[in-house]
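Asks: Sequence plus the predicted model coming up.
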Amino acid sequence: MKIRTLALSALLLQASLAIAQEPAAAAHQETRPNGETVRVFLDCRTRCDFDFIRQEIPYVAWVRDRKDAQVHLLITSQRTGAGGRENTLAFIGLEDMASVTDTLLQVSSPTDTDAEEREQLTRTIELGLIAYVARTPQAARLDVIWTAPAEAMLDAVEADDPWNSWIFRLRASGSLGGEERTSDYSISGSISANRTTEDVKTEIWTYGRYAESSFELSDGTTTNSLRRDYGASLLQVWSLGDHWSAGGEVNGGHSLFGNYDLRFWVAPALEFSVWPYV
C-alpha cells in the first residue's frame, strides 16, 4: 500500500510539472520572431549598452546566436587623434539578406558625454538597419523624418530688411605735412551704394579728391601744385537666367591732374558664369 501511494504521488508530481511547463513553452513560442522581423546578431567589441539599443530599436529581433541571424552587426572602435572615439559598424547580411552589406563610421568628440555617445551609436545602428528592414513587410510601418539644419530654416524665412538689400559705404581720408620750405595737404572721399538681388545688380559710386602742395624756391618765390579730381559711375546688370547676365556701365568725371574738364563714356556689360548663380 505504501508503494502504491509513492507511485501515485510521483505520477501526480510528473503531471503537475508537465502542466506547468506548457505555458512557459507557449510563452517562449510567442516571443520568437516571425518572418516579418529582421533578426540581428549584435557582435559589439567596444562599449555598447545593449539594453538601451534594444529599447530604442524594437522593430528588429535581437538574437543571441549568429546562426539564427539575418544580419551580423560587428562593432569595433579606436581612439581618434583628437581624443574622441571612432566606431566602425560592419553590417553583414546572412541568409536571404546575404547580398546586403554596408559599413558605417560614427565619430564622437572628446567632450561628448556617455549618454551622447550612446545615442549617436544607436542612431548609426538604426541608419544601417534601414536597408534590411526596407526589404521586409515591416517597412510599411516605418517613416523617414528629415530635420532641416538651423541655417536652412533661416534661409527659408524671408528676412525683414528695412534697407531693401541696399548696402552703403562712406570713406574719407586726409593728410597734412610740411617742412621748412614745403607744405602739403590732401583730402579725399567716396560714397557707394550697392544692391544685389536675384534679378538685378546695381552699383553706384562717386568720389572726390583735392590736394595742394607749396614749394619755396631758393630765390624766395613760391610754387603751388594743385590736384582736383571727382567723378561718378553707375553699373546696372540684369539676370538672364542661371548663367547669363547683361547690362551696362556709365562713367563720368573731371581731373585737373589728368588734364580734362569732363570725361564721359558708356560701356556694355555681358557675363557668363560656368557655375549657376547662387
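Replies: Received it, and whenever you're ready, just let me know what you need. Worth saying up front: this structure is predicted, and the values here are computed from it rather than measured.
Asks: from here on, contacts and neighbour counts on C-alpha atoms
Replies: Will do.
Asks: what's the following helix or strand after the helix of greatest length in the chain?
Replies: Counting by DSSP state H, the longest helix found in the chain is helix 2-31. Note on helix 2-31: by DSSP states H and E, the next helix or strand toward the C-terminus is strand 39-44.
Asks: Packing partners of the host helix or strand of S233?
Replies: Per DSSP H and E: S233 is located in strand 222-239. Contacts defined by 3 or more Cα pairs under 8 Å, 6 or more residues apart in numbering; DSSP states H and E place strand 222-239 against strand 200-216, strand 244-255.
Asks: Mean neighbour count and distance to A10 for those strands - can I get that in JSON lines?
Replies: Putting the helices and strands packed on strand 222-239 into JSON lines (neighbours: other Cα atoms under 10 Å; distance: least, Cα to Cα, whole Å) gives the following:
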{"stretch": "strand 200-216", "mean neighbour count": "17", "distance to A10": "99"}
{"stretch": "strand 244-255", "mean neighbour count": "16", "distance to A10": "97"}
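Asks: Against that first model, consider the following:
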Amino acid sequence: MRTPAIRVVIAMLVAGALLAPRPAAAQNGGSQVVPQDELRSIAPNVYLDCERRVCDFNYIKTEITFVNYVLDRQSADVQVIVTRQQTGSGGNEYTLAFLGLKRHAGKDATLKYYSKPTDTEDQFRRGLVNVLKQGLIPYVYDTPLAEFISISYAQKQDHRPTPASDPWHYWVFGLGVRGNGEFEDQAERYSYTVNASANRTTEAIKLRFYAGLNYNHRRYEIPDEEPIISISKRKNASVSIFKSIDGHWSWGGTVSVSSSTYDNARLFSSIGPAVEFNIFPYADATRRELRLQYRAGLTLRDYYEITVYGKEKENLFYQALQAVLEIKEPWGSIGASVQGSTFIPDVKYNNLRADLGVYVNLFKGFSFNVGGRYSRIRDQLSLPGREYTPEEILLELKRLASGYYLSFEVGFNYRFGSIYSNVVNPRFGNM
C-alpha cells in the first residue's frame, strides 16, 4: 500500500506462530511462559469475507499465522471485508474493511491496496497480504502475541503518480487478440476476437474508447448430406464520456456503432446523453450504492433482412431508466437492479428487466443464497420477417422471438464442527 511519499513495511516474526509444535513462548522479558494452547486461544479469530477469485486463502494462511481463521462471522473477533473496483490504469483498488467484533467492537479500520495491470499473481497476492497484515496488527498488540511481532519502517520515493508526474496523463491503451479452436473428424469449431481500447480516468472525468471484432466459425459433417457450416460475426465501437458533478451526481453520454449477424444488424448507430444520481456518496461505493440512471438518445438502424414489421431501415428514439442497488455488509451482500426501456413515442415496444443476487449468513454456520434474472420482452423490432431454418435455431445463429426470459438459482450451506480453518495441506490439490 502506498502513501504519497513513504511505504511502510511490516514484518511479522511470530516465532513459529500458533501452529508450530513448540512447547512454550516467553513474554514480559521471559518472566512468564505462555503455553502453546494458550497462544492459540488468545489469538484473534478472523473471518475473511473475500471472493476466492480475489483472495488466495492457502497463501494467506501460510503467510499470516498469528491469527485463527474461522468459517463464519459469528465465531469471529475480526471480520475483514475485501471489495474491489477497477482503476483507470486497468489495475484494481482493493478496499479492506476491518470490523472489530465482540471484545474488539468499535475497533474498525479501512485500508486500501492498489494493484497494477501488469502485476503477476504472486506480486498481487504479496501486496494484498502485506496490507492485510497491517490491518490485523491492532487486534494483536494487546495480547502476548505482541512479543513476537517486529515492525520495520522503510522510506521510498515510490508513490502514485499525479498528473504533473505522469507522462501519459492517466491515458491507458490496450490491444488484445484471442482465439481458440476445436477439431475432430466430423466437426470443426474456431473463433477469434480482436479489440482495442483507450481509457482515461480521473476523479473528475472518465473517457472510454473501445472497438472490437468477434468471428465464430462452425462446420459439421453429416453422412450422405451436405456439411452444415455456420458463421457469425459481431463488430462494435463506442466512445463514452462521464463527468462528476459532486459526490452524488454525474452525467455524460455515449456514441456507438455495431454490426451483428445474430441480431440482424447490418449497421446500428446510436447517440445519447445520460445522467446518474447515487443516493449514497460515491465514496462509499465499495460498501453500498443505490444508483438511479436515466439514458435517452437516437438510434439509426440498417438491417440485413427485412424485419417482421417490414422495415429495411428505421430511425428510433429511445429512453431507459435503471436503478442499481449494491450492499456489502458483515451479514452478507445484496446486488439488485431494475431497468425499463422503451422506444419513443411507441412505448408499447418496451423491455423490463430485473436482476437479483443475495447472499446472507443467517446464523452460525448457515448461509443462504438466491439469484436470478427476469426479462419481459416487447422490443424485438429487428427480428427477420421469415421462418428460421433448423440449423439457424439449433446452432443459435439468430435471435429467437420470445416474450420473456427467466433464470434463477437458489442454495444453502450449513457447516458445523470445528470453527477453525488454519491448516493448509496441498497434497492432491483441492480434492
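Replies: Looks like it arrived, so ask away. The structure presented is a predicted model; accordingly, all values stated were derived computationally and were not measured.
Asks: Now the TM-score, please.
Replies: Once superposed, the chains reach a TM-score of 0.44 (TM-score structural alignment, normalised by the length of the first structure), with 148 aligned residues with a Cα RMSD of 3.7 Å.
Asks: returning to that earlier point: can I get the helices and strands packed on strand 222-239 of the first structure in CSV including distance to A150 of the first structure?
Replies: Formatted as CSV, those follow (distance: least, Cα to Cα, whole Å):
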stretch, distance to A150 of the first structure
strand 200-216, 28
strand 244-255, 31
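Asks: Of all those, which one is nearest S192 of the first structure?
Replies: strand 200-216 (4.3 Å; Cα to Cα).
Asks: how about the strand holding S233 of the first structure: buried residues?
Replies: For strand 222-239 of the first structure, the neighbour count (16 or more other Cα atoms under 10 Å) marks 228-239 as buried.
Asks: which stretches of the stretch 51-200 of the second structure form strands?
Replies: Assigned by DSSP state E, counting those that start in this stretch, the stretch 51-200 of the second structure shows strands spanning 68-69, 78-86, 92-100, 109-115, 152-154, 171-183, 187-201.
Asks: Highest mean neighbour count out of the ones you listed?
Replies: strand 68-69 (a mean of 24; mean count of other Cα atoms under 10 Å).
Asks: On the three-state scheme, R118 of the first structure is what?
Replies: What DSSP: H, G, I helix; E, B strand; the rest coil gives for R118 of the first structure is helix.
Asks: What is the neighbour count of it?
Replies: 17 (other Cα atoms under 10 Å).
Asks: From L234 of the first structure, how far off is it?
Replies: Separation of R118 of the first structure from L234 of the first structure (Cα to Cα, to the nearest Å) stands at 60 Å.
Asks: thinking again about what came up before, of the strands of the stretch 51-200 of the second structure, which is nearest V358 of the second structure?
Replies: Nearest of these (Cα to Cα): strand 78-86, 15.9 Å.
Asks: and the angle for that closest one with strand 92-100?
Replies: 160 degrees (axes from the mean of the first three to the mean of the last three Cα atoms, to 10 degrees).
Asks: which one among the buried residues of strand 222-239 of the first structure gets closest to A269 of the first structure?
Replies: Using Cα to Cα, the buried residues of strand 222-239 of the first structure come closest to A269 of the first structure at V237, 7.3 Å.
Asks: hang on, the closest one packs against V250?
Replies: No: with contact defined as Cα atoms under 8 Å, V237 of the first structure does not count as touching V250 (11.8 Å).
Asks: quick one on the thing from earlier: indicate which one of the helices and strands packed on strand 222-239 of the first structure is closest to A193 of the first structure.
Replies: Comparing these by Cα to Cα, strand 200-216 comes nearest, at 5.1 Å.
Asks: Run the angle between that closest one and strand 222-239 for me.
Replies: Using the same axes, to 10 degrees: strand 200-216 of the first structure against strand 222-239 is 170 degrees.
Asks: Give the other helices and strands that strand 200-216 of the first structure contacts.
Replies: Applying 3+ Cα pairs under 8 Å, 6+ apart, one finds that strand 200-216 of the first structure makes contact with strand 182-196, strand 222-239.
Asks: Show me the one of those strands that comes nearest Q14 of the first structure.
Replies: strand 182-196 (90.7 Å).
Asks: Now tell me what touches that closest one from outside.
Replies: Residues outside strand 182-196 of the first structure that contact it (Cα atoms under 8 Å, 6 or more residues apart in numbering): 165-178, 201-216.
Asks: That concludes my questions; thank you for your assistance.
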